[in-house]
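Visitor: the sequence and its predicted three-dimensional model are supplied below.
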Amino acid sequence: MEASQEFTLVGIKNEAATEKINKPTLTFWQSVWHRLKKNKLAVVSLYFLAAVAIFALASTAVVSQSDANQFNTNAGAKYKSLPPKSGLPIPLWDGKGTVLGSADKVDVYEKNDVKQNFLFGTDNLGRSLGKRVTVGLRISLFVALAATAIDLVFGVSYGLISGWFGGWVDTLMQRIIEVISAIPTLVVVTLLAMLFGSGIGSIILAIALTNWVSMARQVRNQTLTLKERDFVLAAKTLGGSGPKIAVKHLVPNMAGTIIVQVMMTIPSAIMFEAVLSAINLGVKAPTASLGTLIADSQSMLQYYPYQILIPATILVLVSLAFILLGDGLRDAFDPKMLDE
């Protein structure tokens, strides 16, 4: 065998024509969406919540609060506690149920000579439960989103100031947070109800005043970490003011933490509103919310379980969707989860 051997290039000789496998360049938000799509439950929750939001907004033109409260006083017994009826032979959704004094299931609509079908049945006053649930979902979402918006603005601002200045300012502001955290939420709600009366405004203030603490702590921790980074030091060297650096550099870099925290705050606010309404400290009747619907139907659970199961199921599904979406966003915003 010869000591030297020439090797011949086989195949494409033009280097520019060779196949190059390059990873596509993605922006930060494209990368987040790419990771989020891998979580099927989070994507389903996102589409479900989008559909719920569209339905809640579109329903304002069809179902008003007065429509949900309307009932026929002259025919109350006729329309009272009608079971759900879809018009199809679907079990538990065919308008059949028991009437007082009898254990046998009959077509309640036919027995009461009711020509109209109520998809979700009626309540103990003969009001359409479908309309009540529609308005209740709208009000519960409005209360939760309004309280979360206040929580977002105040909590982020408080956390930024505390973390940016540090020192005695940070110590004082954190002691204030500890004092507020030690006050039971029920006490705050009761005091607001005494001052302003029970209603939507009081419950929004109560949720906002008690839920912003978690947001402030998260933002403060992120600020303490980010303010020592090179890009923040460079912005200081170039003469950037504190508020400008916070808005232009700190908030965008902690957007993931803020969004995830908001997604976790909304279901908490929805459940909190339902609990307060159930103990008569929240939205007052006849205004419908998911909490008041559950509270009003508790006494009828044994005889008409659908009156509590329908609003309770919607409440659980919406809250669960927010929680699953929050979990998915937390993983999607995690920089350690690199795209494969």
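Guide: Now that the structure is in, tell me what you want to look at.
Visitor: from now on I want contacts and neighbour counts done on CA atoms only, so please keep to that.
Guide: Fine.
Visitor: most centrally placed residue in the protein?
Guide: For the chain, the residue sitting closest to the mean C-alpha position, by C-alpha atoms, centre = their mean, is residue 266 at 3.8 Å.
Visitor: what's the burial count for the closest residue to it other than its chain neighbours?
Guide: Excluding the flanking residues, the one nearest residue 266 by C-alpha to C-alpha, 6 or more residues apart in numbering is residue 144, at 5.7 Å. With neighbours defined by other C-alpha atoms under 10 Å, the count for residue 144 comes to 23.
Visitor: ok, and the closest non-adjacent residue to residue 12?
Guide: residue 18 (6.9 Å).
Visitor: and the helix or strand encompassing the residue nearest to residue 266, what does it pack against?
Guide: If you go by DSSP states H and E, residue 144 is part of helix 129-165. Applying 3 or more C-alpha pairs under 8 Å, 6 or more residues apart in numbering; DSSP states H and E, we find helix 129-165 packed against helix 40-58, helix 65-69, helix 167-182, helix 200-226, helix 255-278, helix 290-296.
Visitor: returning to that earlier point: pretty sure the residue nearest to the centre of the chain sits against residue 148.
Guide: Yes - applying C-alpha atoms under 8 Å, one finds residue 266 in contact with residue 148, separated by 6.3 Å.
Visitor: quickly note the distance from the nearest residue to residue 146 once chain neighbours are set aside to residue 156.
Guide: With sequence-adjacent residues excluded and distances taken as C-alpha to C-alpha, 6+ apart, residue 146 is closest to residue 204, at 6.7 Å. Shown here: residue 204 relative to residue 156, a distance of 18 Å by C-alpha to C-alpha, to the nearest Å.
Visitor: below is structure B, check it against A:
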Amino acid sequence: MEYLQDKFKIIGRDTKESEKIYKPSLTFWQDAWRRFKQNKIAMFFLFLIIFFMIVAIVGTHISGYKYMEQHLDKSFLSPGQGIKDRFYLGTDNFGRDQLTRISQGIRVSLMLSLIVVSICIVFGTIYGSISAYFGGKVDFIMTRIIEIVMAIPSLIYIILLMVVMGNSLWTIIIAMSLTRWLNYALLVRGEVLKLKQSEYVMASQSLGANFWWIIKKHLIPNALGVIIVSLTTDIPQIIFTEAFLSFIGLGVPIPQASLGNLVKEGFSYADSYPYLFFIPAVVISLITLSFNIVGDALNDALNPKLRNS
């Protein structure tokens, strides 16, 4: 006992730190954002996406021209030649300001992709949640419906609807939404199948919570991670699909500006006026690359166990 008394001493009660309230630990989303910020490349491309969004909003007001405004006496001005007339990225064959048309094209393409993704998330989440939550025959029938619809390539549905309904922005939105929501339905179904056996879900059921309460409070919030990752990777695919449809003449009708239309129009003059083709092509490439890299980084941030495995 004397030996122990020589080695230890009573330090008394800490009257300063005992009542201190410590900051709670980070939430799931705060922790995911902390991990995402550590990826410097992803942060750069996130700021690039924000830059393109700002260009889409204010770019049409920089030069003061409208995207359909024609100046036939100033057609085919290169970016260097048109600066004094505020044609900072040059003009096309009708003398229309390329900066204004590119910013309008970014706006249309991003608006198109965001509307399609929003519709797909709503319908896909509801459909997949119902299918997985009830299971059994309900899940079997709803899953078979998805498989039957997905058996035919989505591009065939899109082209068929475009031929029947005509070329317009809303036709493209409807055509893409009718096929792309299936992927979200399958994604949410897989997540709900895993989550519905969780203790907090069974606790809510035992307390009398109904289906919509459990879906809204437990299942969908815990499936948001995979939905967000899928959203960021789906947006560039929609933009590329619109560009392909415009290239074959089934996209946003001319003279409306979209990135696909600008690439199609510029391709006709690629030999003589390459800036008409390369500038919108580079914009599409950067937007697609940015969303894909941000999506991969979000997947790593939201699923750290998969990243470390």
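Guide: Structure received. As the structure is a prediction and not an experimental result, all values here were calculated from the model.
Visitor: now the TM-score, please.
Guide: Once the chains are laid over each other, their TM-score by TM-score structural alignment, normalised by the length of the second structure reads 0.90; 304 aligned residues with a C-alpha RMSD of 2.7 Å.
Visitor: returning to what we had before: give the contact list for the residue nearest to residue 146 of the first structure.
Guide: By C-alpha atoms under 8 Å, 6 or more residues apart in numbering, the contact list for residue 204 of the first structure reads 143, 144, 146, 147.
Visitor: trace it over to the second structure, please.
Guide: Taking TM-score structural alignment, residue 204 of the first structure has residue 173 as its aligned residue in the second structure.
Visitor: just tell me what residue 158 of the second structure corresponds to in the first structure.
Guide: Residue 158 of the second structure maps onto residue 189 in the first structure, with residues paired by TM-score structural alignment.
Visitor: what's the neighbour count on that match?
Guide: A count of nearby residues for residue 189 of the first structure, using other C-alpha under 10 Å, gives 23.
Visitor: residue 181 of the first structure contacts residue 214, doesn't it?
Guide: No - here residue 181 of the first structure does not reach residue 214: they are 9.4 Å apart, not a contact under C-alpha under 8 Å.
Visitor: which of the two has more neighbours?
Guide: A count of neighbours by other C-alpha under 10 Å puts residue 214 above the other of residue 181 of the first structure and residue 214, at 18 against 14.
Visitor: aligned partner of the more buried one in the second structure?
Guide: Using TM-score structural alignment, residue 214 of the first structure pairs with residue 183 in the second structure.
Visitor: name all residues that make contact with its match.
Guide: residue 124.
Visitor: now swap in residue 284 of the second structure and tell me
Guide: When contacts are counted by C-alpha under 8 Å, 6+ apart, residue 284 of the second structure touches 239, 240, 259.
Visitor: so residue 269 of the second structure belongs to a helix, correct?
Guide: No - applying DSSP: H, G, I helix; E, B strand; the rest coil, one finds residue 269 of the second structure to be coil, outside a helix.
Visitor: can you tell me which residue in the first structure aligns to it?
Guide: Under the alignment (TM-score structural alignment), residue 269 of the second structure pairs with residue 300 of the first structure.
Visitor: what about the closest residue to its match other than its chain neighbours, helix or strand, and which?
Guide: Distance criterion C-alpha to C-alpha, 6+ apart; nearest residue to residue 300 of the first structure, sequence neighbours excluded, is residue 307 at 7.5 Å. When elements are assigned from DSSP H and E, residue 307 of the first structure belongs to helix 306-332.
Visitor: now do that helix and helix 255-278, the angle between them.
Guide: 160 degrees (axes from the mean of the first three to the mean of the last three C-alpha atoms, to 10 degrees).
Visitor: for the closest residue in space to residue 133 of the first structure that isn't next to it in sequence, which residues are in contact?
Guide: Excluding its sequence neighbours, the residue lying closest to residue 133 of the first structure (C-alpha to C-alpha, 6+ apart) is residue 311, at 6.3 Å. For residue 311 of the first structure, the contact set (C-alpha under 8 Å, 6+ apart) comprises 133, 290, 293, 294.
Visitor: by neighbours, which of the residues you listed wins?
Guide: residue 290 leads those on contacts (other C-alpha under 10 Å) with 32 neighbours.
Visitor: contact partners for the counterpart of that residue in the second structure?
Guide: In the second structure, the residue matched to residue 290 of the first structure (TM-score structural alignment) is residue 259. Contacts for residue 259 of the second structure (C-alpha under 8 Å, 6+ apart) come out as 102, 105, 106, 108, 109, 243, 280, 281, 284.
Visitor: if we use 10 Å, what do you get?
Guide: 101-110, 239-240, 242-243, 246, 252, 265, 280-281, 283-284 (C-alpha atoms under 10 Å, 6 or more residues apart in numbering).
Visitor: what's the burial count for residue 323 of the first structure?
Guide: Residue 323 of the first structure: 21 neighbours (other C-alpha under 10 Å).
Visitor: what lines up with it in the second structure?
Guide: In the second structure, the residue paired with residue 323 of the first structure is residue 292, using TM-score structural alignment.
Visitor: list the buried residues of stretch 326-340 of the first structure.
Guide: 326, 327, 328, 329, 330, 331, 332, 333 (16 or more other C-alpha atoms under 10 Å).
Visitor: so the first one sits against residue 268, correct?
Guide: This means residue 326 of the first structure. No - with contact defined as C-alpha atoms under 10 Å, residue 326 of the first structure does not count as touching residue 268 (12.0 Å).
Visitor: what is in contact with the two at once?
Guide: Joint contacts of residue 326 of the first structure and residue 268 (C-alpha under 10 Å, 6+ apart) are residue 262.
Visitor: chain center to stretch 291-302 of the second structure, what's the gap?
Guide: 11 Å (C-alpha atoms, centre = their mean, to the nearest Å).
Visitor: average offset of that stretch relative to the first structure?
Guide: Taking mean C-alpha distance after the TM-score superposition for the first structure, the mean distance separating stretch 291-302 of the second structure from the aligned residues in the first structure is 0.9 Å.
Visitor: please apply the same query to stretch 238-246 of the second structure.
Guide: So stretch 238-246 of the second structure averages 0.9 Å relative to the first structure (mean C-alpha distance after the TM-score superposition for the first structure).
Visitor: give me the range in the first structure that that stretch lines up against.
Guide: Going by TM-score structural alignment: stretch 238-246 of the second structure matches residues 269-277.
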